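A.B. asks: Test case, fold it:
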Amino acid sequence: MAKDGKPPAKRLGEQHNSLHDLVYDEIRSAIVNGRLKPGERLVEERLAEEYGVSRNPVREALRALSTEGLVDVSSRRGAHVAHIAPEKLQEIIEIRALLESHNARLAARHKNPVVLKSVEAILLKGQTALSVGRLKSLRDLNEQFHKALAQAGNSELLSEMLGALRARSALLFSPDNPERQALNWKEHAGILQAILDGDEDTAAKRAMAHVLGAGEAHLKALRSVADAESADQLP
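C.D. replies: All right, here's what the predicted structure looks like:
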């Protein structure tokens, strides 16, 4: 029994789901939510001890994540959280913008009331978190919003493709920038309203503008950091 009177949480090795899936989900979530940073080393022994499993499911999970582009694995350096170069990130942003645009159009066409009610609930949670300053919760809520929106498009293949791209571009929605977060959730509301109105063209345009705008803001921040580092290295 824990000190707070609650039973201790089970480690992954003590649960009954597929260990590979559990470990995969845990590491993927940590990368997407920013708990594991780009370039951070992923040591099999350490992760296995943390999760209460053997090294095999950890190794399998890291291999699966490498196929998604979230983890870099090499025989010499081991496994690290992938660091995506700005030019590659620009490509991901543009592709995601196109797919998010098409998905929003499909969502406006289908107008699935059950799924859209779920999207509305997540939007409200995000707006509430923003209003009270719970910025750290917004990254996860943003993932939930876009995942639910992808389901509203009623295309399993498109939803899977968007999931992979969201993981690679998760840092575009940084919780450290309150102004960008406020704009993100304002744009979320606009996309959802167009979908609820059944306005396919507006939903598609707003979804594309949302991803491109967030992407450009992130790339601008990256360039500013790079310029500052270059200036510091000057004699």
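A.B. asks: rest of the way, CA atoms for contacts and neighbours
C.D. replies: Will do.
A.B. asks: what about the strands in this structure?
C.D. replies: 41-42, 71-74, 78-81 (DSSP state E).
A.B. asks: Let's have the ones you listed in JSON lines, adding distance to E187.
C.D. replies: JSON lines is the format used below for the strands of the chain (distance: least, Cα to Cα, whole Å):
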{"stretch": "strand 41-42", "distance to E187": "35"}
{"stretch": "strand 71-74", "distance to E187": "30"}
{"stretch": "strand 78-81", "distance to E187": "30"}
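A.B. asks: Now mean neighbour count too, for those, in JSON lines please.
C.D. replies: Output for the strands of the chain, formatted as JSON lines (neighbours: other Cα atoms under 10 Å):
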{"stretch": "strand 41-42", "mean neighbour count": "18"}
{"stretch": "strand 71-74", "mean neighbour count": "19"}
{"stretch": "strand 78-81", "mean neighbour count": "19"}
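A.B. asks: one more to put side by side:
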Amino acid sequence: MNAPLKVERPQLLTDLAYDRLREGIVMGELRLGEQVSEALLAQRMGISKTPIREALVRLRIEGLVEIHPQRGTFVFKLQPEQVGQLCRYRAMIETAALREAAELDLSHLIQRLQEQVREMEALERSGSLDRLSRVDMNFHYEILSCCASPYLKAGYELIRYQLAALRHRSPIPNMVSSHQVLLELLNKGDIEGACIELHNHVLENEARYIAACEVR
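C.D. replies: Now for the predicted structure:
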């Protein structure tokens, strides 16, 4: 006899709270460094504190919140030296993934990245600048998606949503052209040149990310 299929409502509420809070942090509804209250979040979302507490624990693993005993829970906020470390780590992971993805299937990689650039162009023309940071994130995540290494992918997940939050708060003015340069190098088959371009592109974000963390 088959066991009954039960809907785990508490787990579902935790998932919903987790998704909503992560979106709120990434999109700027919750400020970097802001203290958050389980009770107030539960009241705003119309649920109990238990799924909120469990969601915050999951967000801590992703680096989006910091939980300090006796002090409370805070949205993450990086010091300048931490931003530098984040950018260097990101550059290392992304360039390794780009090299591996290009060696695995260069034409597929180019196709996937070109699709993201086309979407960037459409959003720029329509003036939907608030959505550009999400496409920027997708562009870089495509590089990880096209590489075969589970270790590189897992390494990127450690910083993925911190990066998303910082990107949203510090959009780049030349998004299409800066990503098109990388595509042009890949189209020429210049993999090393593309890796150097990507490495420099990532490190150029450091000053903007530091400024984003300083906003109160």
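A.B. asks: so what number do they get for TM-score?
C.D. replies: Laid over one another, the chains give 0.80 as their TM-score (TM-score structural alignment, normalised by the length of structure 2), with 210 aligned residues with a Cα RMSD of 3.1 Å.
A.B. asks: how about the strands of structure 1, which one is nearest K147 of structure 1?
C.D. replies: Closest of the strands of structure 1 to K147 of structure 1 is strand 71-74, at 21.2 Å (criterion: Cα to Cα).
A.B. asks: so where in structure 2 does that closest one end up aligned?
C.D. replies: The aligned range for strand 71-74 of structure 1 in structure 2 is 65-68, by TM-score structural alignment.
A.B. asks: centre of the chain versus the matching stretch, how much separation?
C.D. replies: Offset of stretch 65-68 of structure 2 from its chain centre (Cα atoms, centre = their mean, to the nearest Å): 19 Å.
A.B. asks: same question, stretch 62-72 of structure 1
C.D. replies: On Cα atoms, centre = their mean, the centre of stretch 62-72 of structure 1 falls 15 Å from the chain's centre.
A.B. asks: Can you mark which positions in it are buried?
C.D. replies: 62-66, 69-72 (16 or more other Cα atoms under 10 Å).
A.B. asks: what's the mean distance for the top helix by length along structure 2 versus structure 1?
C.D. replies: Longest helix in structure 2 by number of residues, with DSSP state H as the criterion: helix 80-126. Helix 80-126 of structure 2 differs from its equivalent in structure 1 by a mean of 2.0 Å after superposition (mean Cα distance after the TM-score superposition for structure 1).
A.B. asks: Packing partners of that helix?
C.D. replies: Under the contact definition 3 or more Cα pairs under 8 Å, 6 or more residues apart in numbering; DSSP states H and E, helix 80-126 of structure 2 sits against helix 132-146, helix 150-157, helix 175-187, helix 191-203, helix 206-214.
A.B. asks: most tightly surrounded among the ones you listed?
C.D. replies: Ranked by mean neighbour count, those are led by helix 132-146 with a mean of 20 (mean count of other Cα atoms under 10 Å).
A.B. asks: can you tell me what part of structure 1 that one aligns to?
C.D. replies: Mapping helix 132-146 of structure 2 onto structure 1 (TM-score structural alignment) gives residues 138-152.
A.B. asks: Now do that stretch: everything it contacts.
C.D. replies: 33, 100, 103-104, 106-107, 110-112, 115-116, 118-119, 122-123, 125-126, 129-130, 158-159, 162-163, 166, 170, 173-175, 181 (Cα atoms under 8 Å, 6 or more residues apart in numbering).
A.B. asks: Buried subset of those residues as a PyMOL selection?
C.D. replies: Buried residues within the contacts of stretch 138-152 of structure 1, by 16+ other Cα under 10 Å, are selected in PyMOL with:
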select buried, resi 33+100+103+104+106+107+110+111+112+115+116+118+119+122+123+125+126+129+130+158+159+162+163+166+170+173+174+175+181
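A.B. asks: need the contact list for L222 of structure 1.
C.D. replies: By Cα under 8 Å, 6+ apart, the residues touching L222 of structure 1 are P86.
A.B. asks: counterpart of S169 of structure 1 in structure 2?
C.D. replies: Per TM-score structural alignment, S169 of structure 1 is aligned with L163.
A.B. asks: And its match, how close does it get to Y156 of structure 2?
C.D. replies: Separation of L163 of structure 2 from Y156 of structure 2 (Cα to Cα, to the nearest Å) stands at 10 Å.
A.B. asks: Can you get me a residue count around E229 of structure 1?
C.D. replies: 11 (other Cα atoms under 10 Å).
A.B. asks: so how far is C146 of structure 2 from K153 of structure 2?
C.D. replies: Computed as Cα to Cα, the K153 of structure 2 to C146 of structure 2 distance reads 10 Å.
A.B. asks: again with G46 of structure 2
C.D. replies: As judged by Cα to Cα, G46 of structure 2 and C146 of structure 2 stand 40 Å apart.
A.B. asks: and E38 of structure 2, what is it in contact with?
C.D. replies: Taking Cα under 8 Å, 6+ apart, we find E38 of structure 2 in contact with 49, 52-53.
A.B. asks: try 10 Å this time
C.D. replies: 44, 48-53, 56, 72-73 (Cα atoms under 10 Å, 6 or more residues apart in numbering).
A.B. asks: which of those lies closest to V36 of structure 2?
C.D. replies: T73 (5.7 Å).
A.B. asks: what's the closest non-adjacent residue to the closest one?
C.D. replies: Counting by Cα to Cα, 6 or more residues apart in numbering, T73 of structure 2 lies nearest to I67, which is 4.4 Å off, once chain neighbours are set aside.
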